[in-house]
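In: Generate a structure from the sequence data that follows.
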Amino acid sequence: MSDGNGTMGLNEHLSERPVYETELVPHRSLGRKGFRILFAITGILSLVHVIFFLTVGAWPIMLFFGLDFVLLYGAFWLNYRAARAREQIRLSRLDLTIRKIAPNGLVREARYNPFWTKLKIARHPEIGITSMRVAGQGRETPLGDFLYPEAREQLASDLTRALATVKQRI
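Out: Modelled structure (predicted):
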């Protein structure tokens, strides 16, 4: 609603400010530099073995070393591609928005009224949180499937606290 001259009133502007905002990204322990070093060493070792087996006349084995290298590179390529996934969570007094960005760039967005929203958490006694879902208005959206257990615990704690804060400010 505007105040007559086309601008939002102060109360409306304050209610749209985020109470909680975060971006979830998958954890990868091997960075770009480590990746280059790993593949340089693997490539050199494979090349040495290929040359050795080629000189002793066992040329079919050469194909297996090449295939191993290509498969290893393909596995890392798929892993790094999957790491481009993102989840953005933004909670204000009026809206809870969850944006899921797939590795291919496809964006899916779910919006909830925070007053009717509940965070559903599934726990395993030994592992901790195994899954989280935001539920409300007859639908559910999973959260943080790619996170490690400690990060799921932190997200659950932070989001639960933020939802409670929003619900208290009626």
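In: going forward, measure contacts between C-alpha atoms and count neighbours the same way
Out: Will do.
In: Against F69, how distant is the residue most central in space within the chain?
Out: Nearest to the mean C-alpha position of the chain, counting by CA atoms, centre = their mean, stands V25 at 3.5 Å. The gap separating V25 from F69 is 28 Å, by CA to CA, to the nearest Å.
In: V166 - that's part of a helix, no?
Out: Yes. Assessed by DSSP: H, G, I helix; E, B strand; the rest coil, V166 belongs to a helix.
In: That one touches P114, doesn't it?
Out: Yes. Using CA atoms under 8 Å, V166 is in contact with P114, at 7.3 Å.
In: any chance you could map the strands in the chain?
Out: For the chain, the strands defined by DSSP state E occupy 20-24, 86-91, 96-101, 107-112, 118-124, 128-136, 139-143.
In: All the helices of the chain, in order from the start?
Out: 10-16, 32-55, 59-82, 149-168 (DSSP state H).
In: Mean neighbour count, those: which tops it?
Out: helix 149-168 (a mean of 16; mean count of other CA atoms under 10 Å).
In: ok, now which ones touch the residue nearest to the centre of the chain?
Out: A83, R84, A85, R86, E87, F146, L147 (CA atoms under 8 Å, 6 or more residues apart in numbering).
In: show me what contacts the second one?
Out: By CA under 8 Å, 6+ apart, the residues touching R84 are V25, P26, A102, P103.
In: of the residues you listed, buried ones?
Out: Buried subset of these (neighbour count, 16 or more other CA atoms under 10 Å): P26, A102.
In: possible to save the contacts of R84 as JSON lines with distance to I127?
Out: Below are those laid out as JSON lines (distance: CA to CA, whole Å):
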{"residue": "V25", "distance to I127": "21"}
{"residue": "P26", "distance to I127": "18"}
{"residue": "A102", "distance to I127": "26"}
{"residue": "P103", "distance to I127": "27"}
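In: for comparison, sequence B:
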Amino acid sequence: MSERVTDAPMFEAVIVPHRSLSRRGLAGLIVAVAVASGLTALLFFLLGAWPVAGFSGAEILLAVILIRAHARVARESEVVLLSERRLRVIHTDRKGGRREMALDPSWLRAELQERPGRVPALLLVGGRRRHEIAARLGEAEKRDLAAALAEALHAWRNPRFDNPQLREPDFPESLP
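Out: Coordinates of the predicted model:
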């Protein structure tokens, strides 16, 4: 018999930044900021403080730039796939560019590196190599992912085989 190793995922995690608003919601937010700032500028203009209108226009422009930058970052994603052969990390940046990293899970471990006053870093450590994953997740999500990934790596290294010949026979209690 030939042993065939599949590349089917045993563990899969899709990591995306928190997306608080849809495209329509972002457009609504930009309009709301522009209207509120425009009304404030109009009020100051009518009161004779016309230079405030220029600063208000700059404020609207800055708000639009920051909101759009936030929306671009939300396009990033990361996929962690553990198969029978390897652990793959596929990172897609905000422009759609993909980077893939394949690691041997034999000696790999998921480690949380505590950083005072900051969210801990989730690292994949294998020998001397250290790779940070899930950089955009919050602390609770990182801890959950680290625990699930550590469990999956443990299951990968310690497979459980089901041999039907070793099972207890299922006899009926009374024979006819």
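In: circling back: I'd like to know how far the residue nearest to the centre of the first structure sits from A156 of the first structure.
Out: To A156 of the first structure, V25 of the first structure is 15 Å away according to CA to CA.
In: returning to what we had before: now the common contact residues for V166 and P114 of the first structure.
Out: S92, R93.
In: just the contacts of V25 of the first structure now: which is nearest L45 of the first structure?
Out: Looking at the contacts of V25 of the first structure and their distance to L45 of the first structure, the nearest is A83, at 27.6 Å (CA to CA).
In: count of neighbours near D95 of the first structure?
Out: Using other CA atoms under 10 Å, D95 of the first structure has 18 neighbouring residues.
In: To which residue of the second structure is it aligned?
Out: By TM-score structural alignment, D95 of the first structure lines up with R86 in the second structure.
In: and the residue nearest to its match when sequence neighbours are not counted, how many neighbours does it have?
Out: The shortest distance from R86 of the second structure to any non-neighbouring residue, by CA to CA, 6 or more residues apart in numbering, is to D104 (5.1 Å). D104 of the second structure has 13 neighbouring residues, counting by other CA under 10 Å.
In: Please name the residues that touch D104 of the second structure.
Out: Contacts of D104 of the second structure (CA under 8 Å, 6+ apart): R85, R86, L87.
In: what about the residue nearest to the centre of the first structure, distance to A102 of the first structure?
Out: For V25 of the first structure, the distance to A102 of the first structure - CA to CA - is 11 Å.
In: what is in contact with the two at once?
Out: By CA under 8 Å, 6+ apart, the residues touching both V25 of the first structure and A102 are R84, A85, R86.
In: any idea what the last one aligns with in the second structure?
Out: Residue correspondence, TM-score structural alignment: R86 of the first structure in this structure matches S77 in the second structure.
In: Tell me the spacing between the residue nearest to its match when sequence neighbours are not counted and R85 of the second structure.
Out: Leaving aside its chain neighbours, S77 of the second structure sits nearest to V16 (4.7 Å; criterion: CA to CA, 6+ apart). Remark: distance between V16 of the second structure and R85 of the second structure (CA to CA) = 25 Å.
In: Translate M101 of the second structure into the numbering of the first structure.
Out: Aligned partner of M101 of the second structure by TM-score structural alignment: A110.
In: Setting the sequence-adjacent residues aside, check what's closest to L123 of the second structure.
Out: E132 (4.4 Å).
In: so the one you found makes contact with Q113?
Out: No. With contact defined as CA under 8 Å, E132 of the second structure does not count as touching Q113 (9.8 Å).
In: Which residues are in contact with each of these two?
Out: By CA under 8 Å, 6+ apart, the residues touching both E132 of the second structure and Q113 are A121, L122, L123.
In: In CSV: the residues you listed, plus neighbour count.
Out: Below are those laid out as CSV (neighbours: other CA atoms under 10 Å):
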residue, neighbour count
A121, 22
L122, 23
L123, 19
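In: V125 of the second structure maps to what in the first structure?
Out: Aligned partner of V125 of the second structure by TM-score structural alignment: A135.
In: which ones are touching its match?
Out: Residues near A135 of the first structure by CA under 8 Å, 6+ apart: T117, K118, L119, K120, T141.
In: so how far is V50 of the first structure from the first one?
Out: Counting by CA to CA, the gap between T117 of the first structure and V50 of the first structure amounts to 60 Å.
In: Great, nothing more from me.
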